[in-house]
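Undergrad: All I have is the shape, not the residue letters:
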C-alpha cells in the first residue's frame, strides 16, 4: 500500500489505533479535540512512510482536523451532560471562529511547513507556562470581556486552530482562565469549539491540499483513495474507532481531578508538544 513491508504496515495500523485511543482520552480529559496529540504522532508516522517534509505538516494538520470531528462531538456531549458548558460563550464565538478557520485554511494552501510548527511552539509554550507556573493574580479581568472583544478572540482562536490542527481547546482554555473562569468550566466549554473548528477546517484542508496532490504523484499517501487534499483517509479511518470510544472516558476522568491536578497535567502535556516541534524547527 505504502511501498513498505507487511510487518511495517501492520505496525503502522496498530500505532494509529493506539494513538487514536490516547487522543480520545486526552480530548475528554482536557476538553481539546486531540489535535495537539494527533499532529505530532501523525508527523512521525507520515515521515516513516515517506511523505515529503514540504507537505507532511499540512497533511498532519488536515488529517487531525478530520479526526477531531467525531471526537469533539462525543467529548462535548459528555461535558454538556454534566452541565459544565457555557453555551453563551459558544454562541458568541460561533461565527468568528468559523470565519477564522476558513481564513486559516486558505493560508494553509500557501504556507511553508515551518509556519505550522512555529504556531504550535508559540501557542503550546504560552499555554504550558500559564498552567504550570501561573498564579491567580495573572488575570486580564475578573469577568469575561464585552462582545466585540469576544468576537476578536473567537476569530484568533479560529485562525490559529486551523493552522495547528486542533479543536481550539488550548487557546480557549488559556483565554477563559485569564478571565477568572474555573478550569473545569473552561475545559467543558472548549470541547464545544472542536465541533465549530473541525468541520469547516477539514473541508478547508481538502481545498488547500487538492492542487498539491498532483505535485507529488509518486507519494502514495497523498493520492486518492488514501487521501483527499491534505486529509489522509487511512489515518482518519484508523483513528476514529478508538478516539471516539475513549473520549467519554476522558471526560469522566476530568471531573474527578482537582483543579490543580488538571492544570499540571494539561501543562506538562502542552510543554511536551511544544518541545517536540521546537526541536523539529532546529533540525
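TA: Looks like it came in fine. Given the structure is predicted, the values throughout are model-derived calculations rather than measurements.

Undergrad: CA atoms for contacts and neighbours, from now on please.
TA: OK.

Undergrad: nearest spatial neighbour of the residue nearest in space to the middle of the chain, skipping sequence neighbours?
TA: Residue closest to the average C-alpha location in the chain (C-alpha atoms, centre = their mean): residue 166, at 1.7 Å. In space, and not counting its chain neighbours, residue 166 is closest to residue 35: 4.2 Å by C-alpha to C-alpha, 6 or more residues apart in numbering.

Undergrad: just checking, that neighbour touches residue 162?
TA: No. Counting by C-alpha atoms under 8 Å, no contact exists between residue 35 and residue 162, whose distance comes to 10.3 Å.

Undergrad: Common neighbours of these two, please.
TA: Shared contacts of residue 35 and residue 162 (C-alpha atoms under 8 Å, 6 or more residues apart in numbering): 61, 65.

Undergrad: Check it against this one:
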C-alpha cells in the first residue's frame, strides 16, 4: 500500500514538472512531508527525509533531461566541467548543513525559498541576457558551483532556479542556460543524495525502509512514475497558456511556502 502511495506521488510530481517546466524538487518535498507525517514517522527527521529522498529522485529525472538537451547540442559541457567540482562538494556539504538544522529550520528556509521562486515566476522576471558579458574565471565558476550546490542540497532541488539566473547574468542565452543547468542537476542530486545517506546513517534514522535520510520505497515509486508522467505533462503544457501555467504554479508554490513558514514558526509559539 505504501509503495502505491509513492507511485501516485511520482505520477503527480512528474506530471506537474512536465506541465510547469520546472524540476520536481519543490513539488516532491512538501508532498513527502505530508505523507511522512501521516505515516507517523519521527517528526525530527521527516523534513530531512523529504529533502534527501527528493534529491535521490532527481538523479533519475536529470539523466532523462540532460540526455534530451545533449541531443540538441545545447549543453555547454565546458561550463559544466568548471561548475561540477563546486556543485559536488557544495551539495555534499549542504547535506551536512541540513543535517545540523532542525526540522523546523528546514521548513523555514524551504518555505521562504518557495515564496521567492513563486514571486520570480509570477513576475516573469527572467534575468536580461547581455551577450557582451563573459563567464568568470574557472576558479570563480567553481566557487559559484559550490554556492549553488549548498543551497540546492538544503532545498532538495536540482538547482535550476539558481543555475539558470547565474548563467544568464554571465551572458549565456536561455536555451543553453537551461540545458547546462539540467546537466548540473545530476552531480547536485548524486552528491546531495549521498550526503543525506551518509549523514542520515550517522544520525541512525530509525524509520523503516530507509538508507540514511533516503526513503527507498519513496525513491523507487516516485522515480518510476515521474519519469513516465513528465512527458505527458509536457504535452499538456503545449496546449495550455504558458503565462497562465506559470501564474498557477506560482500560486501553488506560494501556498506551499507559506505552509512551511507557518509550520516552522508554529514550533516557536
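TA: Cool, the structure landed. Just so it is clear, the model here is predicted, and its values are computed rather than measured.

Undergrad: can you tell me which residues contact residue 269 of the first structure?
TA: Contact analysis of residue 269 of the first structure by C-alpha under 8 Å, 6+ apart lists residue 128.

Undergrad: May I see the buried residues of the helix or strand hosting it?
TA: Using DSSP states H and E, residue 269 of the first structure sits within helix 259-282. Along helix 259-282 of the first structure, these residues count as buried under the neighbour rule (16 or more other C-alpha atoms under 10 Å): 262-263, 265-274, 277-278.

Undergrad: for those residues, which one is nearest residue 145 of the first structure?
TA: residue 263 (22.9 Å; C-alpha to C-alpha).

Undergrad: Surely the closest one and residue 182 touch.
TA: No. Residue 263 of the first structure sits out of contact with residue 182 when judged by C-alpha under 8 Å, with a separation of 10.6 Å.

Undergrad: Can you tell me the closest non-neighbouring residue to the counterpart of residue 200 of the second structure in the first structure?
TA: Alignment note (TM-score structural alignment): residue 200 of the second structure maps to residue 209 of the first structure. Excluding its sequence neighbours, the residue lying closest to residue 209 of the first structure (C-alpha to C-alpha, 6+ apart) is residue 229, at 3.8 Å.

Undergrad: need the contact list for the corresponding residue of the second structure for that neighbour.
TA: With TM-score structural alignment as the criterion, residue 229 of the first structure lines up with residue 212 in the second structure. Shown in contact with residue 212 of the second structure (C-alpha under 8 Å, 6+ apart): 196-205.

Undergrad: so how much does the helix or strand hosting residue 248 of the first structure differ from the second structure once superposed?
TA: Using DSSP H and E, residue 248 of the first structure sits in helix 233-254. Superposing on the second structure places helix 233-254 of the first structure at an average distance of 2.8 Å from its equivalents, by mean C-alpha distance after the TM-score superposition for the first structure.

Undergrad: Please point out which parts of that helix sit buried.
TA: Neighbour count says helix 233-254 of the first structure has 233, 235-236, 238-254 buried, by 16+ other C-alpha under 10 Å.

Undergrad: just to revisit the earlier point, okay, residue 35 and residue 162 of the first structure: which has more neighbours?
TA: Legend: neighbour count by other C-alpha atoms under 10 Å for residue 35 of the first structure and residue 162, higher for residue 162 (35 against 32).

Undergrad: State the number of residues packed around residue 193 of the first structure.
TA: Residue 193 of the first structure has 31 neighbouring residues, counting by other C-alpha under 10 Å.

Undergrad: Test my guess that it contacts residue 166.
TA: No. In this structure, residue 193 of the first structure is not within contact of residue 166 by C-alpha under 8 Å, at 9.8 Å.

Undergrad: any idea how far whatever residue of the second structure lines up with the residue nearest to the centre of the first structure is from residue 71 of the second structure?
TA: Using TM-score structural alignment, the partner of residue 166 of the first structure in the second structure is residue 157. The gap separating residue 157 of the second structure from residue 71 of the second structure is 24 Å, by C-alpha to C-alpha, to the nearest Å.
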